[in-house]
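Visitor: Pasting a predicted model and its sequence here:
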Amino acid sequence: MTTTRTAFITGITGQDGSYLAELLLAKGYRVHGLIRRASTFNTARIEHLYQDRHEDPQLFLHYGDLVDSSRLVTLLSKIAPDEVYHLGAQSHVRVSFDEPEFTGDTTGLGTIRLLEAIRMIGLDTRFYQASSSEMFGATPPPQDEATPFHPRSPYGAAKVYGYWAARNYREAYGMYAVNGILFNHESPRRGETFVTRKIARAAARISAGVQDHLYLGNLDAVRDWGYAPEYVEGMWRMLQADRPNDYVLATGTAYTVRDFVDLTFAHAGLDPDRYLRFDERYLRPSEVDALIGDASKARDALGWTPRTFTPELARVMYDAELLALDSPIPLSAA
């Protein structure tokens, strides 16, 4: 007789959280998610997962916040999860320059609050910390697990704090804590203010005649873009390993923002130069020129390899946006 495993996910309503919840439920997990109380519904990405939960309850949502230590202690004591996936954060890099203190409190200190809650109650669990390629910042590519950090934003700095917090709790207390250093990973569920989703959405709307221009900032930034559902599988694999370790997940390919525009608009049959406009408001005070990951360690130790690359990703995201224009269902829930 097998025992049902229980997982706790912070950031369950986000892109990664929704795909991870799907994956874990398909594997037979009981899934608990942390959500923030808001005056409007913010669960569109997981609506399809819990609408029938009363018949077979395997998904449970709990109000709470990463700045509330006592609530985290209470929830973890009650749920006693076998695995904790810490995905919650203020995750927009440009916004972190506008709200650096809030970003540090949620993205950085939120990690310590979770780790300390686990330690205080003596919870025997496996902990996943969502680290980020933004921690590398100005360090030249390719970047792997041994590459020095040089963050170029409050978000990147907060993620470095969370990374070392997880490492410290692993080394000081023997906790099973891993860092997944994920490079950019996208999907139709990406937030509308993130550049890939913004590009895909604009191309679809321009094609449909409901938008005139696409406004962007730095077109020369080089990124390593993968597909989010594949990356959450990598998260799960990290917590199944015999020993905790840190892993980069990336495709190892390099494309500029301009490349993503060209790929998307070509798929739409549009000339991007007719619609593309520059807006300096989208520039960061300090830019990250190039992030290109080396995921050899994850391939060798976990058997994880990416299957979807930037050209196909651009097509997938555009097609989803075009379909959503004719659909009453929010794209984030598709």
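Guide: That came through, no problem.
Visitor: make it CA atoms for all contacts and neighbour counts henceforth
Guide: OK.
Visitor: Specify the local secondary structure of residue 248.
Guide: Under DSSP: H, G, I helix; E, B strand; the rest coil, residue 248 falls in the strand class.
Visitor: Hmm, residue 293 and it touching each other?
Guide: Yes: with contact defined as Cα atoms under 8 Å, residue 248 counts as touching residue 293 (7.0 Å).
Visitor: what touches both of those two?
Guide: Here residue 248 and residue 293 have 144, 183 as joint contacts, going by Cα atoms under 8 Å, 6 or more residues apart in numbering.
Visitor: For the stretch 201-334 of the chain, which segments are assigned as strands?
Guide: Using DSSP state E, counting those that start in this stretch, the strands of the stretch 201-334 of the chain run over residues 214-216, 222-223, 226-227, 247-249, 255-256, 276-278.
Visitor: which of those strands sits most buried?
Guide: For the strands of the stretch 201-334 of the chain, the largest average neighbour count (mean count of other Cα atoms under 10 Å) is found in strand 247-249, namely a mean of 27.
Visitor: So what touches that strand?
Guide: Residues contacting strand 247-249 (Cα under 8 Å, 6+ apart): 144-145, 178-183, 231, 234, 238, 293-295, 297-298.
Visitor: what's the answer for stretch 116-123, then?
Guide: Against stretch 116-123 from outside (Cα under 8 Å, 6+ apart): 69, 72-73, 76-77, 80, 124-125, 173.
Visitor: If you count neighbours, what's buried in it?
Guide: 116-119 (16 or more other Cα atoms under 10 Å).
Visitor: Identify, from the contacts of strand 247-249, the entry nearest to residue 281.
Guide: Distance ranking of the contacts of strand 247-249 against residue 281, using Cα to Cα, places residue 183 first at 24.2 Å.
Visitor: how many neighbours does that closest one have?
Guide: Using other Cα atoms under 10 Å, residue 183 has 26 other residues around it.
Visitor: is it true that it touches residue 132?
Guide: Yes: contact criterion Cα under 8 Å: residue 183 and residue 132 qualify, at 6.3 Å.
Visitor: residue contacts, the closest residue to residue 124 other than its chain neighbours?
Guide: Of all residues not flanking residue 124 in the chain, residue 82 sits nearest, at 7.1 Å (Cα to Cα, 6 or more residues apart in numbering). Residue 82 sits next to 5-7, 124-126 when contact means Cα under 8 Å, 6+ apart.
Visitor: Second structure follows, compare the two:
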Amino acid sequence: MPASNLITGITGQDGSLIAKRLLEQGQRVTGLFRRSSADNFWRLKEMGILDKLTLLEADIESFGELGNILENGKFDKIFHLAGSSFTAESFRKPWQTFSLNTFAVFHILEAVRLKSPHTHLTIAGSSEVFGEFESSDVDLIRDSSSRFGPINPYGLSHLSNLQIMNYYRELYSLRIACPIMFNHESEYRGEQFLTKKLSSGVVRILENSDYSIVLGNLNAMKDWGSAKEFIEFLYLASENSFDGSFVLGTGHLTSVREIVSRVFEYVGIEIESIGDGLEEKILNRENGRVLISLDSRNLRVKETPPFKADRIECKNIFGDAPSKSVLDIIPDMVEFDLRKGR
């Protein structure tokens, strides 16, 4: 009988991508969604899989609901990908971020312990667990054994999740894979994220002579990769019942400024920069039109240092590691938004 999978956060970028991957392998997929995300099935529709899976409305913060679903479902694997995932928002709503991200993990693990202890879990982690660093730490390369020190509420919630997972592994022998994921993008990214703001924004610029994009820090650097590539390693971790944590990233840093250049280069617009700091503007070199301006409201309270993943850890476990840069997937993102006419 095909393996049975439960996915929380199935309407999001990662949830829909892993659902598609599992269905391609002939496996059964059940997805949980919140009532507030019921109108957010566009990814599943776009991938052509909405009618190929089972959807259940559920509150992942309700232990009772999760317990009933696990008892009735007999799932071989669970992918917990739901939660608050926008780091900047966590500064404005710290308690909500911590509550949603951490209590849900507690409830899922306790429900699995009591109702389905044979089930393998894959619980998404975040590189935001890394924060503070020593002055001697010059390379800023991170793996799952590196020092943690989150500097935002989102990272703090994920550090708590790592500790909760260790507790359930050690006391109850639950099998839990935790990919500590660096930024990963695709055409299915949400509108609030920088890469999507740029790919959809450049389409609006092409359609509307008055539109411009507002950003924060053009010099911020991150390890940005491909969500589709990352999903392959979540799939491998689950198929191999991997138990433990590992970092998932490209090992390469890309700046916001580089992404901006790539987006406009792809649509044939030459750009130039004028001004300094928050007064800097990105202009269309041909006609002087302002394409991008900056606003302090788009700055984080504290910027995470430019950490990058140690690819060796992932290669040692799976024989390979993510390698595709965000600059490689910008064309796919822009083409998607051009087709959608956003």
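Guide: Nice, thanks for sending it over. Because the structure is predicted, anything quoted here is derived from the model rather than measured.
Visitor: Per the alignment, name the residue of the first structure opposite residue 304 of the second structure.
Guide: Using TM-score structural alignment, the partner of residue 304 of the second structure in the first structure is residue 288.
Visitor: which residues touch its match?
Guide: 134, 137-138, 152, 221.
Visitor: Quick check: of these, which has the highest neighbour count?
Guide: residue 134 (27 neighbours).
Visitor: quick one: that residue from residue 143 of the first structure, how far?
Guide: 11 Å (Cα to Cα, to the nearest Å).
Visitor: swap in residue 199 of the first structure?
Guide: 26 Å.
Visitor: try residue 93 of the first structure
Guide: Taken as Cα to Cα, the span from residue 93 of the first structure to residue 143 of the first structure is 19 Å.
Visitor: More neighbours: the two, which one.
Guide: Applying other Cα under 10 Å to residue 93 of the first structure and residue 143 shows that residue 143 carries more neighbours, namely 23 against 18.
Visitor: Just give the closest residue to the more buried one, not the sequence neighbours.
Guide: Distances taken as Cα to Cα, 6+ apart put residue 293 closest to residue 143 of the first structure, at 4.9 Å, once the chain neighbours are dropped.
Visitor: Surely the one you found touches residue 252?
Guide: Yes: the pair formed by residue 293 of the first structure and residue 252 meets the contact definition of Cα under 8 Å, at 5.0 Å.
Visitor: Identify the contacts common to these two.
Guide: With Cα under 8 Å, 6+ apart as the test, residue 293 of the first structure and residue 252 both reach 142, 224.
Visitor: Those two - which one has more neighbours?
Guide: Using other Cα under 10 Å as the criterion, residue 293 of the first structure and residue 252 rank with residue 293 on top: 26 against 21.
Visitor: Tell me which residues touch the more buried one, please.
Guide: So residue 293 of the first structure contacts 133, 141-144, 183, 224, 248-253 (Cα under 8 Å, 6+ apart).
Visitor: got the residue ranges for the helices in the stretch 51-200 of the second structure?
Guide: Under the criterion DSSP state H, counting those that start in this stretch, the stretch 51-200 of the second structure contains helices at 63-73, 87-92, 94-98, 104-115, 153-172, 194-207.
Visitor: Turn these into CSV, columns for distance to residue 268 of the second structure.
Guide: Listed next are those as CSV, based on distance: least, Cα to Cα, whole Å:
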stretch, distance to residue 268 of the second structure
helix 63-73, 50
helix 87-92, 31
helix 94-98, 40
helix 104-115, 45
helix 153-172, 37
helix 194-207, 11
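Visitor: my read: residue 237 of the first structure touches residue 302, true?
Guide: Yes: contact between residue 237 of the first structure and residue 302 holds when scored by Cα under 8 Å: they sit 6.4 Å apart.
Visitor: Residue 84 of the second structure: neighbour count?
Guide: So residue 84 of the second structure, with other Cα under 10 Å, has 16 neighbours.
Visitor: What of residue 306 of the first structure?
Guide: Residue 306 of the first structure: 17 neighbours (other Cα under 10 Å).
Visitor: quick one: which helix or strand includes residue 7 of the second structure?
Guide: strand 4-8 (DSSP states H and E).
Visitor: Enumerate every residue touching the residue mapped onto residue 183 of the second structure from the first structure.
Guide: When the first structure is aligned by TM-score structural alignment, residue 183 of the second structure is paired with residue 184. Going by Cα under 8 Å, 6+ apart, residue 184 of the first structure touches 133, 223-226, 250.
Visitor: do residue 20 of the first structure as well
Guide: Counted by Cα under 8 Å, 6+ apart, residue 20 of the first structure has contacts 12, 229, 232-233.
Visitor: Let's see that with 6 Å instead.
Guide: Listed by Cα atoms under 6 Å, 6 or more residues apart in numbering, the contact set of residue 20 of the first structure reads residue 232.
Visitor: by contact count, what packs against the strand holding residue 7 of the second structure?
Guide: Contact analysis of strand 4-8 of the second structure by 3 or more Cα pairs under 6 Å, 6 or more residues apart in numbering; DSSP states H and E lists strand 28-33, strand 77-80 as its packing neighbours.
Visitor: Just name the most buried of those.
Guide: Of these, the one with the most neighbours on average (mean count of other Cα under 10 Å) turns out to be strand 77-80, with a mean of 23.
Visitor: so which helix or strand takes in the residue most central in space within the first structure?
Guide: By Cα atoms, centre = their mean, the mean C-alpha position of the first structure lies nearest to residue 16, the distance being 4.7 Å. Counting by DSSP H and E, the element that carries residue 16 of the first structure is helix 15-26.
Visitor: Which part of the second structure matches that helix?
Guide: Matched against the second structure by TM-score structural alignment, helix 15-26 of the first structure falls on residues 13-24.
Visitor: Ignoring the adjacent residues along the chain, who's closest to residue 136 of the first structure?
Guide: Looking at residue 136 of the first structure with Cα to Cα, 6+ apart, the closest residue is residue 149, at 4.4 Å.
Visitor: Tell me how many other residues surround that neighbour.
Guide: Neighbour count of residue 149 of the first structure, defined by other Cα under 10 Å: 18.
Visitor: I'd assumed residue 135 was in contact with it.
Guide: Yes: between residue 149 of the first structure and residue 135 there is a contact at 5.5 Å, judged by Cα atoms under 6 Å.
Visitor: Fine by me, thanks again.
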